[in-house]
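# pasting the sequence and the predicted model now:
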Amino acid sequence: MGDWRALRRRLRLAGGTGVLFLLVAILSELARRSSGLQAIWPCNALLLGILIARRRSWRDMGAIVAGGLVGSLAFHLGRGDPAMITVLFCVANLVEGLLALLVLRRLCRPGELFDRVSDVLALVFAAVVSTLVSASIGGFALAMLDRTDFAAGFGQWYVTGVLSQLVIAPVVVILAQIRDRRRMRRMAAQPIAELILVLGSVAMVTAAIFIWSALPLLFLITPMVLFATFRLRALGAVAAVGIVAVIAGYASELGYGPILAASPDPATRSLLLQLFVACCFLTALPVAAMLTEHDLRAEQARQMGDRFKAVVENIGEVIFRVDRNGRWAYLNPAWEALTGFALADSLGTGWLDRVGATDRTELDDRLQSMLAGGDTGARQVVQFGTAAGVRWMEVYFQGLRDPDGVVLGATGTLRDIDDRKRLEQHVMTAKRRAEQRAREATQLASTDELTGIANRRAFMRQLDRETAGAAEFGWPLAVAMFDVDHFKRVNDRHGHPVGDKVLQLIAARAVAAVRGGDLVGRLGGEEFGILMPGATAEDARMVAERVRLAIEMPRIGDRDLPAVTVSIGIAAREDQRDSAQLLAVADAALYAAKGAGRNRVQLAA
């Protein structure tokens, strides 16, 4: 079904092109025979215009070329041209259109010959190049018909061919673009009354110069064509040049106008008329292209501005501009949603009026530095007063400069981060609480609950570390173990609560008596340990003696507690001893002290 529809479309293209080519050729031949003048041969340019008016597939273009070939054959055979001459004319017509099509496909975008000046230049180049080949074939055919010599035939074909492509092809493209919706909207912006008035003025001035005026006022036509171009863009240029060509050709046929005064020779007058129309075209069409290109850029800028405005007015952040006096010069609609204050009431007020006092000075200093040409941008979190209360805001701003680099003020954004800020504060509070609980848990896990000093696990862990360090680096290390002499008697006579207080007092006096960096730990029951990094056996003995004496001292302020003594055993690290062996040697020294009478310090043997 789809292939059948495509075939029908191509058949319509071929048939329509062939009929149109034949009709235009007949009309052109009738005009030539009646006046002897032929300013343009529109058939080839008509074919080119149909090919480039829209983006077509190669099959569609093949159908158009086939239709043009059939129309050309019908015309020349109907005119009575010999078969060989007919073939040459048909080849010349098709070669001219196809070569121009290939050049334009290479250099510009089909269907957009008036949107850029480069497209117009590409059309001129295509017309000049393609007509060189077709004029060579056509001039040869005209010479074979004995109408003229090759040079004259080549010149006549070349001039009419170039002029036809430059005038007729753009007309066809313009007519095709009128059917395009985008172009229709652009052209609809021009009132019909203005269209009639402008083109009517061109027609009246041209008719006055060519028919009624006896003065050489041909130069007045160019300003009128340009006027139509400025008002109507490409449509005005093509329509005005077409009007001028029709009126000038008709007046010259009737024997009027300044062209006839230039020369009595019809061929010369025809050439002058062609050159005049070409000059009008080459003057107006590039101007139309420049104006169209300017209009397209202006439309793109307007659309970009509309899109930017839509983004700015619908974004959730406040976009602002501040003048050199520090006053709001612009605020987007997000201001009202964010702060609860009306735009009309806020514009012109100081931009720091609602900033918290603690942040105001720093923010103003940054703005003044920026206005002086210093800082290029700044970001700060501030407390900002809104209708709903004080909220945390993040403000970012940078200097706004004119093309000469002069600072006009500042522009930036204001973003509500109150929820994020409060969440951060909540997270930080929770983190601090978790860290505090972790520290407390660690302390509980490594601290003896009764005495507040290191428990056995913490003491042994630290002993392992110190033993490994001493073995690696060779520094001295000593360990002391002590327990309370006859502590069972204290519990039996005074009770366990008193015994616990005695243990607490012993721990406190031991901690006070050791060196800084030494570790006192409760190893279990009434047994304690002292870890002394960097201590020799003699150093350890002196520390242990201080501990023994401190515990033996009278209990000033604690007279209800019984007096107790301790026995202490000391072991200094030797190369062969690990932490377990070191502690076992100290324990053996402790039992040796007890066996020697208690309340004494005993070094390991």
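Cool, got the structure. Since the structure is predicted, the reported quantities are computational estimates derived from the model, not experimental observations. Numbering: from 1, shown residues only.
# could you use CA atoms for every contact and neighbour count after this?
Will do.
# run through the residues that contact the closest residue to Ala537 other than its chain neighbours.
Residue nearest to Ala537 in three dimensions, not counting chain neighbours: Ala572, with 5.3 Å by Cα to Cα, 6 or more residues apart in numbering. With contact taken as Cα atoms under 8 Å, 6 or more residues apart in numbering, Ala572 is in contact with 476-479, 536-537, 582, 604.
# next one for the comparison:
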Amino acid sequence: MRFYQATRWIFPRSYQLRLFTLCFLAVHLPIIVFCVAEGVRGRWDWGIFLTLLAATLVGTCAAVAGLAALLAPIGYATDLLRTLQRGERVPNIPTGGEDLVGELLAGVARASNENAARISNLTDAAGKDMLTGLLNRRGFTDMAARTLRAGTNSAIALLDLDHFKSINDRFGHEEGDRVLTAFGRRLEEGLRRGDRAARWGGEEFAILMPATELDDATEIVERLRLLLRLDTAAAADRPPLTFSCGVTALQDYQSFTAAMARADEALYDAKRGGRDRVETRA
């Protein structure tokens, strides 16, 4: 580090040019010594001088080309580190040898893998509800953006647990959390393989049913509603858990926001209609 710090005044913004400068001086040292010696002796041998000059020029070109090639992996690793600092994923990292550059590339590869795993974990955590393990609102919206294809008839359902506040008031929030977790699990178990459920917020849940007609989606939610009423896992000292639901159709992600608004309107129709029912809104 001392020599590195001491030579920083030579091309302070370019490590490569600093190396080239030192290499240039080292390669030209023989011809410099020859010129000094000839000056001291008071004579000049052009044959030897031209031979040394030609050899020096060839050696300089070869050294510069070789150094540039040897420095290329370091420059590549530096670019990869800048990419990691921006939080971006890096392409495949070449494997080096058992030398300093190889260790540098291996270190960048380890940092890249750890960074990718960290980003993946953070992304996964940001898109999931901590209580139920389902997608949260953000995760559900991101999933819908990836899943929905233009021109494909799909359906969205918005569910709200009936009288959930009374469970919290009577049995406490710990029991309320248990009910939400159990409902989320039963919701996932009752859906088809391609359907995705999410906790939309509070006691509200959302379901995306890709490539599904509105009538079929309504039947799926109705089956879930009836199964929940027959659930024997509910506590004996409280009535069966029920939900109200609004179902609507959509064709692509561009209509997602409007579809959620329609599903919300249908949900409130179900609540006004007496709860424990499914309403649709085309």
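Received the coordinates, thanks. Model, not experiment: these values are computed from the prediction.
# any idea what the TM-score is?
Once superposed, the chains reach a TM-score of 0.60 (TM-score structural alignment, normalised by the length of structure 2), with 204 aligned residues with a Cα RMSD of 3.9 Å.
# what residue lies at the spatial centre of structure 1?
Residue closest to the mean C-alpha point of structure 1, counted by Cα atoms, centre = their mean, is Phe308 at 13.2 Å.
# which strand or helix spans it?
helix 266-314 (DSSP states H and E).
# next structured bit after that helix?
Of the helices and strands lying after helix 266-314 of structure 1 in sequence (DSSP H and E), the nearest is strand 318-323.
# helices or strands up against that next one?
Packing contacts for strand 318-323 of structure 1, counted by 3 or more Cα pairs under 8 Å, 6 or more residues apart in numbering; DSSP states H and E, involve strand 328-331, helix 334-339, strand 407-416.
# in structure 2, what range does that strand match?
Counting by TM-score structural alignment, strand 318-323 of structure 1 falls onto no part of structure 2.
# other residues contacting that strand?
The contact list for strand 318-323 of structure 1 (Cα under 8 Å, 6+ apart) reads 312, 328-335, 338, 351, 408-415.
# list only buried entries from those residues.
Among these, those buried by neighbour count (16 or more other Cα atoms under 10 Å) are 312, 328-335, 338, 351, 408-415.
# if we can go back for a sec, now the helix holding Phe308 of structure 1 against strand 318-323, angle please.
Orientation note: helix 266-314 of structure 1 sits at an angle of 100 degrees relative to strand 318-323 (axes from the mean of the first three to the mean of the last three Cα atoms, to 10 degrees).
# looking at the contacts of Ala572 of structure 1, which are in helices?
Judged by DSSP state H, helices contain the following of the contacts of Ala572 of structure 1: 537, 582.
# checking Gly176 of structure 2 next. Helix, strand or coil?
helix (DSSP: H, G, I helix; E, B strand; the rest coil).
# that one touches Arg170, doesn't it?
No: counting by Cα atoms under 8 Å, no contact exists between Gly176 of structure 2 and Arg170, whose distance comes to 9.6 Å.
# between these two, which one's more packed in?
Shown here are Gly176 of structure 2 and Arg170; by other Cα atoms under 10 Å, Gly176 has more neighbours (19 against 11).
# so what corresponds to the more buried one in structure 1?
By TM-score structural alignment, Gly176 of structure 2 lines up with Gly499.
# list the contacts for that match?
So Gly499 of structure 1 contacts 487, 490-491 (Cα under 8 Å, 6+ apart).
# CSV for the helices and strands packed on strand 318-323 of structure 1, including distance to Leu260 of structure 1?
Below are these laid out as CSV (distance: least, Cα to Cα, whole Å):
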stretch, distance to Leu260 of structure 1
strand 328-331, 67
helix 334-339, 73
strand 407-416, 65
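# what segments of structure 2 are helices?
Here structure 2 has its helices, by DSSP H, at 2-6, 15-41, 46-85, 100-126, 137-147, 164-171, 173-190, 214-229, 256-272.
# just tell me what Leu161 of structure 2 corresponds to in structure 1.
Structural alignment (TM-score structural alignment) places Leu161 of structure 2 against Val484 in structure 1.
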